[in-house]
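Undergrad: got a sequence here, can you build the structure:
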Amino acid sequence: MSASHSPNAIDQPNLREWLDEQSRILGFDGLRITDTHLGSATERLNEWLAEGRHGQMEYMARHADLRSDPGALVPGAVRVICLTMNYLSPAIDFDGEWQRLADPSQAAVSMYARGRDYHKVMRNRLQEFAKLIESRIGNFGYRVFTDSAPLMEVELARKAGLGWRGKHTLLLNRESGSTFFLGEILIDVPLPIDEEQESHCGTCQSCIEVCPTQAIIAPYQLDARRCISYLTIENPDSIPVEFRRAMGNRVYGCDDCQLICPWNKFAQRTALPDFAERHGLGRASLLQLWSWTEAEFEKRHEGSAIRRIGYSRWRRNLAVALGNALIAPEVTNEDKLHIRQALMEAQAEADPLVAEHISWALKA
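TA: Okay, here's the model as predicted:
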């Protein structure tokens, strides 16, 4: 990486103010800067991987060396501009989310996934921001990221002062809780760095206690193999039987640890239309989503993060939730009859992954 930027431009006393202003104009909600040194976080990552807590996310282990050294990922990088973007739609109400989780006939889709794919939204705006910086200081070396490469994003954001790691391992911020996406621009410009924040979780254990599958095995320690977000999204195989009942009606991701977190009373709503709910994903019943054909799934999830799990995993997750609805006392006998009929009608033509979960559901 080479740079031809002017030192005088970099040293402008109002450059940081300009960066903050431009980031807000582009829709980002927080900006901090840190260096590329990760310290003890590398050791903790290696221990986590050695214990197999990453499950089948083999890419975590495959690129562990790059995760531990951003300078290797982007040669010449000396700083990381870390940014946040709030995703919570104004239509979302936490009390309403708890009510949905308590209704076994309804589908619970993680709040962050109901709008456009954040990868695309963030990446485009990060790229635009980098070009604006270039127009200000001259040519410089950079690369943008948002959950798109082996980069320890949460650790870098923590170091930069955007928040602290909660006991659920997500980043928490006093101004906006945890309902935001992270993005980074690795640069070869030695900008001044920001200070870290202190942790403010105190003695609270709410996220640990509320986790349906006890995936938070200790404060700041997550076993992804037990996490419903992993099981419904990253896991390509059958959902382990021991976790199926605990999934309830969660068909894509899980928000429980965020919904219970006291800091999320400060969660900020986004003004970006990109993250507005699409196709009724915050209101749909399990049977409504089950009725989608593969073509409908592809069409309705076009531009959505959900689309990447594919139709088979989507149906697998729904089959588990429908099986849970069949044993729920809150669901009427008439609705259970409709559920059982819908599952039986789909069983013959289902692929082996989905068929196995349908069989499990029908045994309720």
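Undergrad: when you work out contacts or count neighbours from here on, use the C-alpha atoms and nothing else.
TA: Fine.
Undergrad: quick one, strands of the protein?
TA: 30-35, 79-86, 108-109, 142-145, 164-165, 171-172, 180-187, 216-218, 221-222, 250-252 (DSSP state E).
Undergrad: of all those, which one comes closest to residue 232?
TA: For those, proximity to residue 232 was assessed by CA to CA; strand 250-252 is nearest, at 5.6 Å.
Undergrad: so residue 188 makes contact with residue 141?
TA: Yes. Residue 188 is within contact range of residue 141, at 5.5 Å (criterion: CA atoms under 8 Å).
Undergrad: before we move on, back to that, include mean neighbour count and distance to residue 263 when you put the strands of the chain into CSV, please.
TA: CSV is the format used below for the strands of the chain (neighbours: other CA atoms under 10 Å; distance: least, CA to CA, whole Å):
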stretch, mean neighbour count, distance to residue 263
strand 30-35, 23, 17
strand 79-86, 25, 14
strand 108-109, 26, 21
strand 142-145, 20, 26
strand 164-165, 23, 12
strand 171-172, 24, 7
strand 180-187, 24, 13
strand 216-218, 17, 18
strand 221-222, 18, 19
strand 250-252, 27, 23
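Undergrad: now the second one, please; I'll put the structures next to each other:
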Amino acid sequence: MTLQDPAATKAALHARAIEEGFSVMGICAPDAVPEAAGRLRAFLEAGRHGQMGWMAEREGWRGSAAALWPEARSVVMLAEVYTPDTDLRAVLAQRDRAAISVYAQGKDYHDLVKRRLKRLGRWLVAETGAGIKVFVDTAPVMEKPLAQAAGLGWQGKHTNLLSRDLGNWFFLGAIFTTLDLPKDEPARENCGSCRACLDACPTAAFPAPFQLDARRCISYLTIEHRGPVAEDLRPLLGNRIYGCDDCLAACPWNKFAVAAREIGYAAKVGAPPLEELARLDDAAFRERFAGSPIKRIGRDRFVRNVLYAIGNSGEARLRHVAEALAADPDEAVADAARWAAARLA
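TA: As a prediction, this is how the structure comes out:
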């Protein structure tokens, strides 16, 4: 061990985190958000998690970081910026092209952030001998409440984390450690009377400020939802085929956003033609989106989304593309194809 003073350890860890590419770091106690479990319970009881059964299955761990790993004494929260350098909403007017969420334009952030977290964690273990666990999105950890408790920012009315210094374009990662490090002051909410994010939502997915009904959220519908999407929601998807950035893009705090440092987040997918994407079979889909978070939803759900966009395009020339998939082996794809063809008739 070379670091023993907690304050010195925290300062050295912060310097190392910035060197690794993180934008900001904060620390909270594992039990810093006692109200999180109750909020999660209310969300689940209202059924607002939709088909995300995994949220209920690990509710105990998700509601309490202390329960997830009782040996932890500190939670180190880190933010990594992926700020886009273009106007994300411009593609929404190009109705024959696909609108894909900015976070999915480059390499899979799970891999990039976790790689950085592991390097930082290995350094901390080498310097202190402490125990650690690292998490990026896929574990039952409520990153946003913990990040607010650690002072990184606050959960806005769109329920995403935002910051005075970063806007709201950033990923979160966590390092749980057995070290008892000095804790940061929690961030205060600074949304005021603004409701830009709420008004920007195409599907009215926010029942109230600071509340989200995932069942109406386009990100949920295009990524997590299996099977056909409710017909009354399909026209509201527009040409969004993977995720939605409308509430994030509307936030005025983005005037303070900083540029992304990780080149892997640079846009590569772009806004491809819907006709081109609809023709992808499973092998072509996997090859095209290798290394991308888009790959996780599979060809069938992806093409289903593309067909909804085709139905919303108003482009009669795309009707034959939809008709060609009306007998697809996947029933959700076939249903979407028939709906799109009928819309364009």
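Undergrad: reformat the strands of structure 1 as a markdown table; add distance to residue 6 of structure 1.
TA: What follows is those, written out as a markdown table (distance: least, CA to CA, whole Å):
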| stretch | distance to residue 6 of structure 1 |
| --- | --- |
| strand 30-35 | 19 |
| strand 79-86 | 17 |
| strand 108-109 | 48 |
| strand 142-145 | 15 |
| strand 164-165 | 34 |
| strand 171-172 | 35 |
| strand 180-187 | 14 |
| strand 216-218 | 48 |
| strand 221-222 | 44 |
| strand 250-252 | 48 |
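Undergrad: of all those, which one is nearest residue 281 of structure 1?
TA: strand 108-109 (6.6 Å).
Undergrad: I'd like to know which of the strands of structure 1 lies nearest to residue 356 of structure 1.
TA: Among the strands of structure 1, strand 250-252 comes nearest to residue 356 of structure 1, with 16.5 Å by CA to CA.
Undergrad: now that closest one: which residue numbers in structure 2?
TA: The alignment of strand 250-252 of structure 1 onto structure 2 (TM-score structural alignment) covers residues 240-242.
Undergrad: what does the matching stretch contact?
TA: 92, 98-101, 218-219, 222-223, 294, 302, 305-306, 309 (CA atoms under 8 Å, 6 or more residues apart in numbering).
Undergrad: average distance between it and structure 1?
TA: Compared with structure 1 after fitting, stretch 240-242 of structure 2 has a mean deviation of 0.2 Å; criterion: mean CA distance after the TM-score superposition for structure 1.
Undergrad: gap between that stretch and the chain center?
TA: The chain centre lies 14 Å from the centre of stretch 240-242 of structure 2; the measure is CA atoms, centre = their mean, to the nearest Å.
Undergrad: go on, stretch 180-193 of structure 1?
TA: Centroid displacement of stretch 180-193 of structure 1 relative to its chain, using CA atoms, centre = their mean, is 20 Å.
Undergrad: and the strands of structure 1: which comes nearest residue 283 of structure 1?
TA: Across those, residue 283 of structure 1 has its closest neighbour in strand 108-109 (8.5 Å, CA to CA).
Undergrad: in structure 2, what residues pair with the closest one?
TA: Counting by TM-score structural alignment, strand 108-109 of structure 1 pairs with residues 99-100 of structure 2.
Undergrad: who touches that stretch?
TA: 91, 92, 239, 240, 241, 242, 243, 244, 270, 271.
Undergrad: if we go to 7 Å?
TA: 91, 92, 239, 240, 241, 242, 243, 271 (CA atoms under 7 Å, 6 or more residues apart in numbering).
Undergrad: now, which of those residues sits nearest residue 320 of structure 2?
TA: Set against residue 320 of structure 2, the nearest of the contacts of stretch 99-100 of structure 2 by CA to CA is residue 239 (17.8 Å).
Undergrad: what's around the closest residue to that closest one other than its chain neighbours, how many residues?
TA: Distances taken as CA to CA, 6 or more residues apart in numbering place residue 309 nearest to residue 239 of structure 2, at 4.3 Å, with adjacent residues excluded. Using other CA atoms under 10 Å, residue 309 of structure 2 has 27 other residues around it.
Undergrad: ok, now how distant is the counterpart of residue 309 of structure 2 in structure 1 from residue 362 of structure 1?
TA: Aligned counterpart of residue 309 of structure 2 in structure 1: residue 321 (TM-score structural alignment). Counting by CA to CA, to the nearest Å, the gap from residue 321 of structure 1 to residue 362 of structure 1 is 11 Å.
Undergrad: name the residues contacting each of those two.
TA: Going by CA under 7 Å, 6+ apart, no residue sits against residue 321 of structure 1 while also sitting against residue 362.
Undergrad: aligned partner of residue 338 of structure 2 in structure 1?
TA: Matched by TM-score structural alignment, residue 338 of structure 2 corresponds to residue 359 in structure 1.
Undergrad: quick one: the helices in the stretch 201-350 of structure 1?
TA: With helices called from DSSP state H, counting those that start in this stretch, the stretch 201-350 of structure 1 shows them at 206-210, 228-229, 241-247, 256-259, 286-290, 294-300, 310-326, 333-347.
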